[in-house]
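sharing a model that was predicted from the sequence below.
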Amino acid sequence: MQTPVPSDLIAKLAQAYPEHASRIVETLETPPSVSLRLNSARTLSARPFAELEDGTIPWLPAELEGYWLSERPTFALDPLWHAGAYYVQDASAMTLATIWEQLDWHTPPRLALDLCAAPGGKSTLLRDLLPKETLLVSNEILPKRCKILVENMVKWCCADQMIITQEEPQRLTALLLGACDLILVDAPCSGEGLMRRDEEARRMWSPQLIADCVTRQRAILQEAMRMLAPEGILLYATCTLNQEENDQMVQWLLDHYPCELIDLFRFAERITGAYATSYGLHLWPGIVRGEGQYLAALRLTDIVETPSEARKAKGLTRTSRQELAGLSWLSEPTSADYFTIGDRIYQLTPEAALLLATAYREHLAVATPGLEIASMRHQAKGYEPSFALLHHKLYDAIKLPSLELPLEEALRYLRGEALTTESSTERGFTTITYRGIPLGLAHSTGSRLNNLYPKPYRLRI
């Protein structure tokens, strides 16, 4: 790092956490930790970068698996990373899974919202933790970050029971007023806890930045509280260290809304070095093996705003079962419904279809309406398997030929290059795999395989 830790920040830390400040500041001048979380929906023959494994993350529940690495490899040169076999995520950010089972759900959540979701680490984690019938809406306002969110969620096999939007929080409120059983606000913040790995966080930091972040966070939380259902749970997270954006923000919520704290103190002992206040959990670099993270949980105890009577939205166009029968690479359709949106077919539950119809009526920006089954890129050629389906259990790989590639060939494929084979291959769609994990599709003309890997996701190194 070229930029030193700001002196004003050092002074703030010394005042707020006199016992830990010097160690935090010293750690901010060291290389960041590296950790990853495995995708439980993938069957791997070996753990990625097992030779660099440097300890299992102990605070994850038994059904999830993550571990630290002794150094940071070039993940972009690993096809399994591109296939969504694992997610590179800071161990501190995985704390969400630690508290999950003890949130004392009165009833299973039906609708969950990740309001500031990009790049997707916590959304992929939420999708693993939530009941399979829960509909998850993941939102990101910035276009470039929203595209990354879509890619990560689709590759994590999360396009089922998931809608991705690209909207300002206040515009989502009209759609979700008083409807969400769970809302995660991983708030835009001053990023003090990421200064080990983010040079820009050092350069941009100032007391004014904190003030600006507080204003923005309050605006986001105001909308979140309006969207939360009575007895619903709000999870508030930041990756910063100061009191204004953390404990004081939670106190502001308690002062202005009918909610109660969910005590996280008992979880501190599960995470070596975590510090609990009466508001939330603090994870500090140098004290915890990870980067900075703050997490608090609140339950809404009364109605914030009564939703007006919903106007009936025009329904989506259903896809006939007869049309689905012609898609040979689709395994037996589930009891969910199928809809044609534009030139694509999506699988949607009735709840998702109703929500989407309302979203389209309100002209909200929907980046991904659900699990894409098929697309019609070329009208004359008919439907082809979607990239999202390839990463989902509904995809019937047995009904399409597949081609397993070694590392260098797989990287060529991920760069978008056409492939050739020594022997003639069956004409039509072919699944491209690496270590048995699907990467994408190609279209065989016999001796040549035309690359169908999505252009926005292609490797550029």
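Received it, and whenever you're ready, just let me know what you need.

hey, let's count contacts and neighbours off CA atoms from now on
Noted.

and the strands in the stretch 301-450 of the chain?
Ranges of strands within the stretch 301-450 of the chain are 317-318, 337-341, 344-348, 366-368, 371-375, 384-385, 402-404, 419-420, 428-434, 437-444, 448-451, based on DSSP state E, counting those that start in this stretch.

take a look at this one as well, against the first:
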Amino acid sequence: MSNFLPSKLVSALKHDFNIDAEEFIGVHESGEQITSVRINPAKKTNQFENLPKVPWCQTGYYLDERPSFTLDPLFHAGAYYVQEASSMFISHIIQTLHLSQEPLLALDLCAAPGGKSTLLNSILHPDSLLVANEIIKTRVNVLANNLTKWGNYNTIVTNNDPSSFNRLPGFFDLLLVDAPCSGSGMFRKDNHAIDEWSTDAVNLCSQRQQRILADSLSTLKENGILLYSTCSYSIEENEQIADWLIDEHGMKTLHIPIDASWGIEETKSPRHKCHGYRFYPNKLKGEGFFISCFIKTASQHTFSRKKVKSDSKAFDKSILNNWLSEDINISPINFKDDILIIPERSELDFKSIQHVLYLKKAGTIIGKKGQKELIPNHELALSNAKSNHIQRLDLSLEEALQYLRKAELTLPSRSNGWALACYQGFALGWVKALSHRINNYYPKEWRILNL
């Protein structure tokens, strides 16, 4: 038995799933690291097009080696997201279940840092509304920032306990619960996870997963879809949770066809033969992952939107002229000191969510009303809704990195005023050209350190 991996875990996998223990141990002890990225369909870059593709995700690619993403301006522009390949399987599930064919209300319950949220935001119907929630306050900022970089305005970021979503019964069509777990699927990437693993930790995580699900499942409407996933190998956190969902919460298992060449292992839960999908690093190019899919068959009463007061105040949209694309249907909203936009069709849903939950971020913040002009927000610079007619300053790699460090820039400008600092055509943020200098408006809290 390996001195590297917990012997109890390897023995359990051999007993429950007949894994090849020697292969499994060998791939973990090899030190091999797999790096994969997923491109943003709304900010298409061709820098990865000649690399091997992740077979279950059309926008996923494997890199030959791990570069310094911090020094790539396209990473900061939101042109791609660095995501573990196994978790990109959600893309295949969404397509298989035809969930991208019509607008949905979707909730990613445990969303930070945002990999699965940005994936859902790309693969679901563009008129869908995605709520990305993070339970832990210290993690919600990175989630909000990653969705800002992704650039779509049909998202809301919340920072609430799962039980808070009981205030929105029967509200969501799709619920993704990527539950906190014992982390054994990340052993190859994170040695600390090995030190922290124990059977007691697995049992505690299983109880926590049940609590999170029990606290939040009422927010999923009848006939809604639940995706449950972990980065654990333990049956207690995966197949046994699937059986519990059938026993206690009126769920029905869903089968997802897979290509045998992908190396994914389909499993059946002990009692109800629920379909589960396991990812082992000795079988495929990815880390340990589990996912299972369900449809909610239990009856569920629904949230009454009549409880929500409509805001009858008219908004003068002229202030947004020349800042936004003309072919989008948006509702501008005064939110605290900012002006933000959300999809026009989602305004009542937004107000319903705002009525009962704490919102960290909503839609895209366009800016603030100044005395003479709109002061644009960084979110607008990265937004896919901005006008193509906004003045742009194209930067070299060296200049782009200087900009991202929030350093002083010396650049020629066609005219004074606000402009987008761009690299290879992708916006990074705002500058304001004055007669004798250019002011760098990259957010201080986003700046990269000198490396």
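Nice, I can see it. All of these numbers come straight from a predicted model, not from anything done at the bench.

rewinding a little: among the strands of the stretch 301-450 of the first structure, which comes closest to residue 207 of the first structure?
strand 366-368 (35.2 Å; C-alpha to C-alpha).

superposed on the second structure, where does that closest one end up, distance-wise?
Aligned to the second structure and superposed, strand 366-368 of the first structure gives a mean residue distance of 0.8 Å (mean C-alpha distance after the TM-score superposition for the first structure).

so residue 300 of the second structure touches residue 217, yeah?
No: under the criterion of C-alpha atoms under 8 Å, residue 300 of the second structure makes no contact with residue 217, lying 9.8 Å away.

on that earlier part again, between the strands of the stretch 301-450 of the first structure, which one is closest to residue 264 of the first structure.
Closest among the strands of the stretch 301-450 of the first structure, once you apply C-alpha to C-alpha, is strand 366-368, at 33.9 Å.

before we move on, back to that, when residue 300 and residue 217 of the second structure are compared, which one has more neighbours?
Remark: of residue 300 of the second structure and residue 217, residue 217 carries more neighbours, 23 against 17, as counted by other C-alpha atoms under 10 Å.

what's the match for that one in the first structure?
Here residue 217 of the second structure is matched to residue 225 in the first structure, going by TM-score structural alignment.

residue contacts, the residue most central in space within the first structure?
Among the residues of the first structure, the one closest to the centroid is residue 120, at 2.3 Å (C-alpha atoms, centre = their mean). By C-alpha atoms under 8 Å, 6 or more residues apart in numbering, the contact list for residue 120 of the first structure reads 148-149, 152-153.

circling back to that earlier point, please convert the strands of the stretch 301-450 of the first structure to CSV, extending it with distance to residue 82 of the first structure and mean neighbour count.
Below are the strands of the stretch 301-450 of the first structure laid out as CSV (distance: least, C-alpha to C-alpha, whole Å; neighbours: other C-alpha atoms under 10 Å):
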stretch, distance to residue 82 of the first structure, mean neighbour count
strand 317-318, 32, 14
strand 337-341, 27, 19
strand 344-348, 23, 23
strand 366-368, 19, 18
strand 371-375, 19, 24
strand 384-385, 19, 20
strand 402-404, 15, 17
strand 419-420, 18, 16
strand 428-434, 10, 20
strand 437-444, 7, 23
strand 448-451, 15, 20
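
nearest to residue 300 of the first structure, out of these?
strand 366-368 (27.6 Å).

residue range for that closest one in the second structure?
Taking TM-score structural alignment, strand 366-368 of the first structure hits residues 359-361 over in the second structure.

mind listing residues that contact that stretch?
For stretch 359-361 of the second structure, contacts defined as C-alpha under 8 Å, 6+ apart pick out 140, 144, 156-159.

in helices, which of the residues you listed appear?
Residues of the contacts of stretch 359-361 of the second structure located in helices (DSSP state H): 140, 144.

ranges for the helices of the first structure?
7-16, 21-27, 79-82, 95-100, 121-129, 143-155, 169-176, 199-204, 207-227, 247-256, 321-325, 350-361, 387-390, 407-414.

looking at those helices, spot the one closest to residue 234 of the first structure.
Taking C-alpha to C-alpha, helix 207-227 is the member of the helices of the first structure nearest to residue 234 of the first structure, at 7.9 Å.

ok and that closest one relative to helix 169-176, angle-wise?
10 degrees (axes from the mean of the first three to the mean of the last three C-alpha atoms, to 10 degrees).

helix 207-227 of the first structure vs the second structure, average offset?
Using mean C-alpha distance after the TM-score superposition for the first structure, the mean distance for helix 207-227 of the first structure is 1.2 Å.

can you list contacts of that helix?
Helix 207-227 of the first structure is contacted from outside by 8, 115, 169-170, 173, 176-180, 183, 185, 187-190, 234, 244-245, 249, 257, 304-305, using C-alpha under 8 Å, 6+ apart.

again, but for stretch 413-421 of the first structure
Contacts of stretch 413-421 of the first structure (C-alpha under 8 Å, 6+ apart): 79, 447-453, 455, 458-460.

okay then, goodbye and thanks.
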